[in-house]
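Asker: One predicted model, sequence on top.
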Amino acid sequence: MDYRIEKDTMGEVKVPADKYWGAQTERSRNNFKIGPEASMPLEVIYGFAYLKKAAAHTNHALGVLSEEKRDLISKVCDEILEGKHDDQFPLVIWQTGSGTQSNMNANEVIANRAHVLKGNKLGEGDRLIHPNDDVNKSQSSNDTYPTAMHIASYKMIVENTIPSVEKLRDTLAEKSQKYWEVVKIGRTHLMDATPLTLGQEFSGYVSQLNHGLKALKNTLDHLSELALGGTAVGTGINTPEGYAEHVAGKIADFTGLPFRAAENKFE
């Protein structure tokens, strides 16, 4: 395998020559060899892509990032969301509590892919976009990782879980009506009990699923609150004024979902 040399504050690291990730991602690969590679869910990776794109647009709008950098970061994020770089996120779920390695994995992939989109060769020449100074501008692992998880969870619940449970609920409701008058023996304590109809039995399952749907939907309001803009400890240090509200609005625009800035970012 061919390698290139990437550098961080701790020194040089050998990285596979054809991969977009950098030194910190490679260090994580070597330090956390636990379970299968790339066990970090792609839904979380896509959450990072949404928030990195939103951060670039917000940083540009607030005067701290150039238009060229905004557009390059956005283009790479769109490629990630299209599934074009799924193999560039090799990390496992076992890492530091703040998710720093996955945050840096996203930053490094975006910066290096942007370098190539500019017509450069991976690992050669000066990069226009820096993983920390540009892609991670106005952010911290402490607010990006929770934000990515909220985006991923909200999307999975509304796009997959709720529709699937509703389909199951509706199917059982049809069976309940169809078999409403079919009498059967009830069972309790491993013994025959008093009779009921098969339709009545199915109606109990329908009721359970309806309550489950209520519980799922009740989680959405809290999940719509995003930590992004709180940075390292919730104070929002190193962000331009108005950043938190603006970036949450951009994420809502890009996802089509009602995300908003969390009122309390110390949570």
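Answerer: Nice, I can see it. Numbering: from 1, shown residues only.

Asker: When you work out contacts or count neighbours from here on, use the C-alpha atoms and nothing else.
Answerer: Noted.

Asker: now stretch 71-78, how far from the centre of its chain.
Answerer: When distances are taken as C-alpha atoms, centre = their mean, to the nearest Å, stretch 71-78 is centred 17 Å away from the chain's centroid.

Asker: which residues in the stretch 1-150 of the chain form strands?
Answerer: 3-8, 11-16 (DSSP state E, counting those that start in this stretch).

Asker: could these go into CSV alongside mean neighbour count and distance to residue 28?
Answerer: Output for those, formatted as CSV (neighbours: other C-alpha atoms under 10 Å; distance: least, C-alpha to C-alpha, whole Å):
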stretch, mean neighbour count, distance to residue 28
strand 3-8, 14, 13
strand 11-16, 15, 11
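
Asker: ok, structure two:
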Amino acid sequence: MNSSTRNEHDLLGDRDIPSDAYYGIQTLRAYENFNISKVRLHQFSPFIRAFATVKKAAAIANHKVGVLEEKRKDAIVAACDDLIADKLHDQFIIDMFQGGAGTSTNMNVNEVIANRALEIMGHEKGEYQYLHPNNHVNLSQSTNDSYPTALKLALDFYCERLLGKMDILIGSFLNKKEELGHRLKMGRTHLQDAVPMTAGQEFNAFATMIKAEKKRIEQVRELLYEINMGATAIGTGINAPSNYPETCAEVLRELTGKPYYTSDDLIQATQDTSVYVALSGNLRLLATRLSKIANDIRLQSSGPRAGLGQYRIPQMQPGSSIMPGKVNPVIPEVVNQACFHIMGIDHTIAMASEAGQLQLNVFEPVMAFNLFTGLVMLSNICETFAKRCIDGIEMNEDYCREQVLSNIGLVTALNPHLGYEVSTRIAKKAQESGGSIYNIVLEEKLLDQETLDQIISPENMVYPLLQRKA
């Protein structure tokens, strides 16, 4: 040992720790053991803030129930407040992928809080006889209750952020609905011409899709408020005072303003990770719909000369290293790719949840990593898609209207007025001759122009009869 290190010991022996490090020996061992993803805890700051909030609540609760003296409680609370204020996050050096069901993460938190608390109390880092990572910071706790509780706090934060970004995208779709209003375009089924619709209807449908997913995420978010603090190792509450679980939940409610409550069955709550599967499934649903919308936008903006060319999306960057003037739909493409990744994440989380054995699921770290990743990506997707694509979409209005008026599908609107047999004959004639339904009807004097124009007006062609009468 020299002046640049301090010596710490654990079950496996002694190690030298950098003297300026707030982490300790168990964090160092985990750092050396888990060099897997190279994604470190400090890259998910909300998780660190959530863990610090849980440890703060535990310290206050332990003091309230009489097992932690005030001086140590105050020092732990002050150290937690530093972490909540985004200080010392560089001390969280462990890989997000780790064995041990999150024990390494919990100990990284315990050690950083303990050493910062020792400083606050006027001691040196590592002088654990005054305040210990396990005996005091981890008092009345286990990784098996503090880790999932912190995970739920962090997920709640990420869900709230995602919901806000979804509102941005919904707003963009609704703004585009108002902007494009009753402008006609062809609707399609099977990639074939179907019947006319308006661009406003199309963008309103996109908004409705995202609203539905927002509602589902809001519903599953409520499940995150059930916690198992006080469960300790497997849910029996060993080493925790009997009044600690409810006291800790009460303190957590006060600190966060969120309705956290203690599970009725702590043994079930400690082993059951179905809430993460439910949340992941909703993220997959959102990704599925976002990717479908991106596909629709990309297809309808294909061209500019030989594609569908119904919409023009913003030109974001040159599209080719060899073809001058080419611009690609890069924003819809990146939305697709991110959504594919999130769909894969969902499979990983389902497998990890199913693989939990007996009284603990040891695979929560991979669920945490993937849920954080999915929530962050979806938030970024929604905002990017809205601001860098949807907001700037323009409609090729004259071209779209010409497609409607010359399209065989137009005959469907005439069917109630001319009958199925006559309408079929007109459609066949138009298809064989290349002429338009509109002109054939006028040439054969089946309807006068005023009546025909009224029938194929946007109001009469794209809304149900009952809606028109209303």
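Answerer: Right, received. Where do you want to start? Owing to the predicted nature of the structure, the values given are computational and were not obtained by experimental measurement.

Asker: sorry, back to before: compare the strands of the stretch 1-150 of structure 1 and give me the one nearest residue 208 of structure 1.
Answerer: Of all these, strand 11-16 sits nearest to residue 208 of structure 1, with 50.8 Å by C-alpha to C-alpha.

Asker: what packs against that closest one?
Answerer: Here strand 11-16 of structure 1 touches strand 3-8, helix 23-31, going by 3 or more C-alpha pairs under 8 Å, 6 or more residues apart in numbering; DSSP states H and E.

Asker: Adding distance to residue 119 of structure 1, write those out as JSON lines.
Answerer: Shown next, in JSON lines, are those (distance: least, C-alpha to C-alpha, whole Å):
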{"stretch": "strand 3-8", "distance to residue 119 of structure 1": "18"}
{"stretch": "helix 23-31", "distance to residue 119 of structure 1": "22"}
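
Asker: Between those, which one is closest to residue 193 of structure 1.
Answerer: Closest among those, using C-alpha to C-alpha: helix 23-31, at 58.3 Å.

Asker: other SSEs contacting that closest one?
Answerer: strand 3-8, strand 11-16, helix 100-117.

Asker: okay, the first one sits on what stretch of structure 2?
Answerer: Strand 3-8 of structure 1 corresponds to residues 5-10 in structure 2, going by TM-score structural alignment.

Asker: Give me the mean distance between the matching stretch and structure 1.
Answerer: Its aligned residues in structure 1 lie a mean 1.7 Å from stretch 5-10 of structure 2 after superposition (mean C-alpha distance after the TM-score superposition for structure 1).

Asker: So what touches that stretch?
Answerer: Here stretch 5-10 of structure 2 makes contact (C-alpha atoms under 8 Å, 6 or more residues apart in numbering) with 1, 14, 15, 16, 17, 18, 19, 20, 24, 25, 26, 126.

Asker: Trace residue 351 of structure 2 over to structure 1, please.
Answerer: Aligned partner of residue 351 of structure 2 by TM-score structural alignment: none.

Asker: what about residue 351 of structure 2, neighbour count?
Answerer: Neighbourhood size, residue 351 of structure 2 [other C-alpha atoms under 10 Å]: 13.

Asker: if I look at it, how far off is residue 280 of structure 2?
Answerer: Distance of residue 351 of structure 2 to residue 280 of structure 2, given as C-alpha to C-alpha, to the nearest Å: 12 Å.

Asker: now swap in residue 14 of structure 2 and tell me
Answerer: 41 Å.

Asker: Same question for residue 150 of structure 2.
Answerer: 17 Å.

Asker: who's more crowded, the two?
Answerer: residue 280 (27 against 24).

Asker: To which residue of structure 1 is the more buried one aligned?
Answerer: With TM-score structural alignment as the criterion, residue 280 of structure 2 matches nothing.

Asker: tell me what the helix or strand hosting residue 280 of structure 2 is packed against?
Answerer: Element membership of residue 280 of structure 2, judged by DSSP states H and E, is helix 274-300. In terms of contacts (3+ C-alpha pairs under 8 Å, 6+ apart), helix 274-300 of structure 2 is packed against helix 199-221, helix 330-354, helix 364-388.

Asker: Okay then, goodbye and thanks.
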